[in-house]
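> Based on what follows, work out the 3D shape:
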Amino acid sequence: MKNLLVLGAGACAAAAVSVGLLGAGVASADDAVVGQTFADAKAALSQQGMSAQVATTVGDRKDWNECIVTSATPASSIDGFGESKGGVMNVNLNCYAKYGTALWPGYSLQSPTGRKMYEADLAAKEQREAQQAAAQQQAEAAELAGEDAQVAGE
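Okay, the predicted model is just below:
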């Protein structure tokens, strides 16, 4: 009798471990898409053999493909007709601006998410401005070199 109880407990433990391991793959899929745009999340889930289904949206300032995924959970694997429809991820979208401004609602700049988005946009803006300034300096240098060559040729 004791052997049956030990065997039964061992089988239950093995089943729990295997269920935990199977669930780990799905958990990583939903964590991986949080913070991405819906378009990027759809592409990432597609590479994993899954599809994205919008569960909820907050805000109406953007097209769905530009909205930010705020959370994701695996959809029920059985539909209303009792048929399996695995491989679907329910996503919740924030369709406001990335971070709040005086004109647009969004994540607070005091929140880690809002601060991160703001700093990334600020760094991208500074990089664009630096590239534009370098291109302008290069164009001015080329123009001066052309004028110098023209003066020397006269």
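
> C-alpha only now, for contacts and for neighbours.
Noted.

> Quick check: Ser71 is in a strand.
Yes. Residue state for Ser71 (DSSP: H, G, I helix; E, B strand; the rest coil) corresponds to a strand.

> is it true that it touches Val58?
No. With contacts defined as Cα atoms under 8 Å, Ser71 does not count as touching Val58, sitting 11.9 Å away.

> intersection of neighbour lists for these two?
Common contacts of Ser71 and Val58 (Cα atoms under 8 Å, 6 or more residues apart in numbering): Leu93.

> For Ala102, give its distance to Leu109.
12 Å (Cα to Cα, to the nearest Å).

> same deal with Ala41?
Taking Cα to Cα, one finds Ala41 at 24 Å from Leu109.

> between these two, who's got more neighbours?
Ala41 (25 against 17; other Cα atoms under 10 Å).

> Please, where are all the strands along this structure?
51-58, 68-74, 88-94 (DSSP state E).

> Can you tell me which of those is nearest to Ala124?
strand 68-74 (18.3 Å; Cα to Cα).

> list the helices and strands that closest one packs on?
Counting contacts by 3 or more Cα pairs under 8 Å, 6 or more residues apart in numbering; DSSP states H and E, strand 68-74 is packed against helix 2-33, helix 38-47, strand 88-94.

> which of those sits most buried?
strand 88-94 (a mean of 22; mean count of other Cα atoms under 10 Å).

> what's next to that one, contact-wise?
With Cα under 8 Å, 6+ apart as the criterion, strand 88-94 contacts 30, 38, 50-59, 64, 67-77.

> Could you do stretch 70-87 as well?
By Cα under 8 Å, 6+ apart, stretch 70-87 touches 26-27, 30-31, 33-35, 49-51, 88-94.

> sorry, back to before: quick one, which of the strands of the chain is nearest to Gln137?
Per Cα to Cα, nearest to Gln137 of the strands of the chain: strand 68-74, 37.4 Å.

> what angle do the closest one and helix 2-33 make?
160 degrees (axes from the mean of the first three to the mean of the last three Cα atoms, to 10 degrees).

> before we go on, could you also do this sequence so I can check it against the first one:
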Amino acid sequence: MNRLVLSVISAVFTAVLVIGLGGTGVASAAPNLTGLTFGKASEKIQGWGGTAVISSVVGSQLATDDCIVTDARESITLDSSGRSAHRGRWLFDLNCNAAVAGPGKPGNSAASPDGAKAKKIEGWIASWNKKPAYCDGHIAYCQRYCDNYDGCSDELKQYLAANAA
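A predicted model of the protein is given here:
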């Protein structure tokens, strides 16, 4: 019985110690930059005073700034004394294939989740380009998509700017 109590107390003490030393994981307030083009994501990082570094690349069909960010994380590098080095350096994994495959152009299948999402967004932006008034009542929503994805016409951008609250 005493061994059982001692084991439970030991386990609780160990758990408290681990939590106290930061073993709870990372409660990250890091922004989600996945799905953005590298150009737009790196602009955001630079706006925060950081540096964008390409960690890995898949494909070669797109210019680097047009590649889609599949993962972004702040670099956790320690110097020789164990202190954090390279604060503000962000590592990016990029997909440089087209968002949706086309004849002779590798990319996501339109039937895949990522391809279906890309086709849907392309459709929304195409309809907004034809009739910017579709964004009435949803200006901030349309603006967010124009900021994060390519394809918005200059006319649409001007309409959104003129009608922003």
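
> And the TM-score between them?
The TM-score (TM-score structural alignment, normalised by the length of structure 1) is 0.63; 123 aligned residues with a Cα RMSD of 3.1 Å.

> Okay, the residue nearest the centre of structure 1 and Thr113 of structure 1: tell me how far apart.
Taking Cα atoms, centre = their mean, the centroid of structure 1 lies closest to Gln36, which sits 1.3 Å from it. From Gln36 of structure 1 across to Thr113 of structure 1, the span is 12 Å (Cα to Cα).

> before we move on, what about Trp104 of structure 1?
On the measure of Cα to Cα, Trp104 of structure 1 and Thr113 of structure 1 end up 16 Å apart.

> on that earlier part again, show me which of the contacts of strand 88-94 of structure 1 are buried.
Neighbour-count burial within the contacts of strand 88-94 of structure 1 applies to 30, 38, 50-53, 57, 64, 67-75; the criterion is 16 or more other Cα atoms under 10 Å.

> need the contact list for Glu129 of structure 1.
So Glu129 of structure 1 contacts nothing (Cα under 8 Å, 6+ apart).

> how far away is it from Val88 of structure 1?
On the measure of Cα to Cα, Glu129 of structure 1 and Val88 of structure 1 end up 42 Å apart.

> and if you look at Ala27 of structure 1?
13 Å.

> Same question for Ala97 of structure 1.
Ala97 of structure 1 is 26 Å from Val88 of structure 1, by Cα to Cα.

> ditto for Ala139 of structure 1
52 Å.

> Which stretch of structure 1 lines up against the host helix or strand of Tyr141 of structure 2?
Using DSSP states H and E, the element containing Tyr141 of structure 2 is helix 139-148. On structure 1, no counterpart of helix 139-148 of structure 2 exists by TM-score structural alignment.

> which parts of that helix are buried?
Here helix 139-148 of structure 2 shows Ile139, Ala140, Cys142, Gln143, Tyr145, Cys146 as buried, counting by 16+ other Cα under 10 Å.

> quick one: contacts of stretch 47-57 of structure 2?
Residues contacting stretch 47-57 of structure 2 (Cα under 8 Å, 6+ apart): 42, 45-46, 87-96.

> and that stretch, how far out from the chain's middle?
Distance of stretch 47-57 of structure 2 from the chain centroid (Cα atoms, centre = their mean, to the nearest Å) equals 12 Å.

> Likewise for stretch 50-60 of structure 2?
The answer for stretch 50-60 of structure 2 is 13 Å, by Cα atoms, centre = their mean.

> do stretch 55-67 of structure 1 as well
The answer for stretch 55-67 of structure 1 is 13 Å, by Cα atoms, centre = their mean.

> Ala145 of structure 1 matches what in structure 2?
Ala145 of structure 1 maps onto nothing in structure 2, by TM-score structural alignment.

> who's in contact with Ala145 of structure 1?
Going by Cα under 8 Å, 6+ apart, the list of residues near Ala145 of structure 1 is empty.

> do you know how far it is from Val151 of structure 1?
10 Å.

> ditto for Asp31 of structure 1
Taken as Cα to Cα, the span from Asp31 of structure 1 to Val151 of structure 1 is 64 Å.

> just Lys125 of structure 1 next, same as before
From Lys125 of structure 1 to Val151 of structure 1 the distance is 39 Å (Cα to Cα).

> what does Leu93 of structure 1 give?
62 Å.

> Have a look at structure 1 and report its longest helix.
helix 112-153 (DSSP state H).

> quick one, what contacts Phe38 of structure 2?
Thr64, Asp65, Asp66, Cys67, Ile68, Val69, Leu94.

> Just give me the closest of the residues you listed to Asn2 of structure 2.
Val69 (55.5 Å).
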